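Student: What follows is a predicted protein model with its sequence.
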Amino acid sequence: MFPNLPLSPVSVAQRRGTMQVACQKTRVLCVALAVLVCVLVLCPWNFGPAKSVRKRILIPTTKFWRVPERSGSFWNKEQQYLDFTHNPILSSLPDWLNDTGPLDPCEPDPRVSAQIEDYDSLPQHFQDFLLHMRCRTYPMLIDQSRVCDGDPFLLLAVKSLIPHFDRRQAIRETWGRVGTLANRTVATVFLLGNTVSADLLPDLQGMLGHEAELHGDLLQWDYRDSFYNLTLKEVLFLKWFGQNCPSARFVLKGDDDVFINTLRVLDLLEGLAESKVRDFFIGDVISKAGPHRDRKLKYFVPESVFAGRYPPYAGGGGYLYSGELALRLYNASRRVVLYPIDDVYTGMCLAKLGLAPEMHSGFRTFNIEEKYRFSPCVYRSLMLVHSRTPQEMKRIWSWIVHPDLVCP
C-alpha cells in the first residue's frame, strides 16, 4: 500500500485544466447538436436522388395597389367614385372625384353635356338616360304587394310595355299561368314604366288600370319606359322583390315576346342540388364582348361614355336565378353605376359579387334554326326561345301540354 501523499500544486492545476477543457468541449458539442436540430427542423431536405432546389422568395418592388388615374369615359369615372366611396380603407377622395354632380340625384345632371364630348350627337333616349343616370327612386303607380302571398316556388317577372296588352294576355293563358303547376306554386308579374308627352303615344293609363284590377299582376313605376331605361326597370324590380317577395325560391326574368317552357324549368329546378341554389344563375351567356361603336346599331355606346370590356352576361331575353341571389344582386346594384344595356348591367352586378352566369343550352335568346321552329318535340326540350308572337305562344303551348305527343 502506498501512503496518501498530497498532490503537488502542479498536478492540481493540470487536473483543473483538463476538466475545463472537457467542459468547453461538452458545451461546444451541445451547441453544435442544437444547431443541427434546428437545421433539420427548419430546412426542407430531399433524401432522393435529386437535389432539392430552394426557391428564392420574390419581394415586390412596387406597391400592390395604387390609386387609379381619372378615366376619360363618363361611366367609368362615375364607377370609380362609387368604388372609392365603398372602399373601407380610404378616408378621402382624390380631388378629381369631388365633382359629383347635383345633391339631388334625380335632378338632371349638368355635368353630362360638358364631360361627354359627343353628347349632342347621341339619340334623345340615350341623352335622357345619361341626364338621370344617378336617379334610382321613382314612385309606383300600380303595385301588387300580395302577389307573392304563399311564397311562390317560381316567380315569372316579365318586362313589358303599356301597349302590349295582347302579349301579356297570351302569356297569362300559356306559360305564365299562375297557380299550381307540376305541384309547384307559380306567380307572374309584368314590369312596366310610363310614357311622357314627348313619346306621342295615346294615353292608355285608364285601360292599364282596368287590366291591373282584373288580373292583379302589373307593377308600374313613374319613369319614362325606353330601351335605355331597362336597367332602371331591373333595379326597381330587385328592390320590389326584396320588399314584397323575398321568400320566392326562384326568379325567371324575361321579355314579353319570349316563349318559356315552364314545365321544363320546374323540372330542372326540382333536380337542383341544394348546394347550388345560393349562386344559381343560368341563361344564354355571352363572353368576351365589348361595347358596339357603330352608331347605327341598337346597342351603340360611345367611348366617351364607356371604355373597357364587358363581364360575362346572360342575354336579356331571359335568364333564371335563385331568389337568394336576387336579394344579393340588389345590394350589389347599389355599388354599380346604371348602364344603358340591362343584361350587361346584370353581368356587372354578378361580377361585383365575384360570380358569373352559367351557360345553359336550353336558353335560346337568339332563336333556333328555322327548320326546327315548328317541331313540337324541340320545344319540349328547351326552356326559353326568343322571339315569338302571341299566336305562336299559344300554338307552342298546346304542343307542350298535349298528352298524346310522344317525343323520342
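Tutor: Yep, it's here. Numbering: from 1, shown residues only.
Student: contacts, neighbours, all on C-alpha from now
Tutor: Noted.
Student: Tell me where this protein has strands.
Tutor: For the chain, the strands defined by DSSP state E occupy 140-142, 154-159, 179-181, 184-194, 218-224, 250-255, 258-260, 281-286, 313-322, 358-359, 363-364, 384-386.
Student: helices or strands next to the first one in the packing?
Tutor: If I follow you right, that is strand 140-142. Strand 140-142 sits against strand 218-224, with contacts defined as 3 or more Cα pairs under 8 Å, 6 or more residues apart in numbering; DSSP states H and E.
Student: do the same with the last one
Tutor: Taking 3+ Cα pairs under 8 Å, 6+ apart as contact, the helices and strands that strand 384-386 lies on are strand 258-260, strand 363-364.
Student: Out of these, which is the most enclosed?
Tutor: Neighbour counts (mean count of other Cα atoms under 10 Å) averaged over each of the helices and strands packed on strand 384-386 peak at strand 258-260, with a mean of 27.
Student: ok, structure two:
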Amino acid sequence: MENGRRHVRHVSIGILGAAAIFFLYLNWDWTSVSRTSSAPWSDPGPYHVAYPRNYKYIMDDTPTCRTKTPFLVLMVHVATGDVAARDAIRKTWGSEKLVLGRPVETLFVLGLPGGAEAERQQEELRRENLRHRDLVQSDFRDSYRNLTIKTMMMLEWLAAHCGQASYAMKIDSDVLLRVHNVVRLLLDPGTAKRDYLTGLVWWHSPVLRNPFNKFYMPRDVVAEPEYPPYPLGMAYLMSLDLPAKILAVSPAVKPIFIEDAYLGFCLRRLGIAPTDPPEATMFIVDPEHPLSGCSLSRVIAVTTTSIPQMTRYWQSGRQPGARC
C-alpha cells in the first residue's frame, strides 16, 4: 500500500513539474533568445526590436553603385563567421560580372558578430573587406531573430546607393544561383521594370499558433489567420524602385521577426502583389538531390546542403549540353 501511495505521489510530482515547465515555456520571453544564421538556438544575447530605424552602416566602402552601375545587384545574406560560404560564392556564381552583356555585382550583407570572439571576428571581417570590398555591414546583432533588421538595412542601402541600377536580388548563402537564368528572365520583354518582385511566392500562408514551432506568432502580434502573399526569403528578385517604396510605408507596418512575411505586409500596404515566376521550377527550396542537368538548366535559385555540392552544381551548370 505504501509503495502504491509513493508511486502516486511521484507521478503527481512529475505531472506538476511538467505542467510548470510548460507554463514557463509559454510565458518565457523568447525575444531575449537570439540565434545566429548558421546555428540552432544556441546564441543567448540581447534581442533588438525588429527594425527600430536607428542602426547605421559601419562597413560599406564597396565601389558597387558608386563608381560602378550594375544592371543587377546580388545581396547575399550570410552569417558573420561564415567566411567559407562567402569565399565559395566569390569563386562560383558571385564571380560572374558580365552576363548576357549586363553588369552584375555581388555583395554580402552582415550585422555584428556576437559572443566572446566578437572583437577578433570583427577585425577579421575588416581585413576580409580590405581584400574584396564587398561587405555591407550594419551595427545590429547578426542573429536569426534579427533577419528583419538585416532585410530592411539591405533595402536602405539599395535605396541610398543603387538608384541607377535596374534590379536587385536577395539570396541566402546556402543557395545556388544561376545568374545567367536570372538575367535572361529580367531581359524578357514580359518582365516588369517597376513594382516587380518575384521568387517562390507563398500564397495563403497560415499564421502558426503552435508555441513549439519556431515560427510561432501570437494573436496579439498578428491577429489575421493568414499572412499576405510574400516571396520566400531564400531568394527573391525586385525592381529597384521598390526599396524606397517599402521603406516609406514600413513605419506604418508593425515589424515581426519573420522577415519575408514582414515584407508581405509592406507590399500589401503598397497595394503591390508579388509575381509568380514563369516556371514553378525556377525557385526550389527543398529539392531532391542530386539535381539533374535538366533541372540545373532551368533553375534560378535552389537550396543546397553543402559548399562542395553548390560548387559541383555551379560547375555542372556551366557545361555545354546541360539541357532538357
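Tutor: That came through fine. Just so it is clear, the model here is predicted, and its values are computed rather than measured.
Student: TM-score for this pair?
Tutor: The TM-score (TM-score structural alignment, normalised by the length of the second structure) is 0.81; 286 aligned residues with a Cα RMSD of 2.3 Å.
Student: would you turn the strands of the first structure into JSON lines with distance to Leu36 of the first structure?
Tutor: Putting the strands of the first structure into JSON lines (distance: least, Cα to Cα, whole Å) gives the following:
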{"stretch": "strand 140-142", "distance to Leu36 of the first structure": "78"}
{"stretch": "strand 154-159", "distance to Leu36 of the first structure": "68"}
{"stretch": "strand 179-181", "distance to Leu36 of the first structure": "75"}
{"stretch": "strand 184-194", "distance to Leu36 of the first structure": "71"}
{"stretch": "strand 218-224", "distance to Leu36 of the first structure": "77"}
{"stretch": "strand 250-255", "distance to Leu36 of the first structure": "63"}
{"stretch": "strand 258-260", "distance to Leu36 of the first structure": "73"}
{"stretch": "strand 281-286", "distance to Leu36 of the first structure": "57"}
{"stretch": "strand 313-322", "distance to Leu36 of the first structure": "59"}
{"stretch": "strand 358-359", "distance to Leu36 of the first structure": "55"}
{"stretch": "strand 363-364", "distance to Leu36 of the first structure": "66"}
{"stretch": "strand 384-386", "distance to Leu36 of the first structure": "70"}
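Student: For Ala351 of the first structure, find the nearest of those strands.
Tutor: Among these, the nearest to Ala351 of the first structure by Cα to Cα is strand 313-322 (9.2 Å).
Student: Return the mean post-superposition distance for that closest one against the second structure.
Tutor: If you overlay the two and look at strand 313-322 of the first structure, the average distance to its match in the second structure is 0.7 Å (mean Cα distance after the TM-score superposition for the first structure).
Student: Would you mind giving the residues in the second structure matched to that strand?
Tutor: Here strand 313-322 of the first structure aligns to the second structure at residues 230-239, judged by TM-score structural alignment.
Student: Stretch 24-40 of the first structure too?
Tutor: Residue span in the second structure matched to stretch 24-40 of the first structure, by TM-score structural alignment: none.
Student: Quickly compare the strands of the first structure and say which is most buried.
Tutor: When the strands of the first structure are compared using mean count of other Cα under 10 Å, strand 258-260 is most buried, at a mean of 27.
Student: Please name every helix or strand in contact with it.
Tutor: Against strand 258-260 of the first structure (3+ Cα pairs under 8 Å, 6+ apart) you get strand 384-386.
Student: quick one, longest helix in the second structure?
Tutor: Using DSSP state H, we find that the single longest helix of the second structure is helix 2-27.
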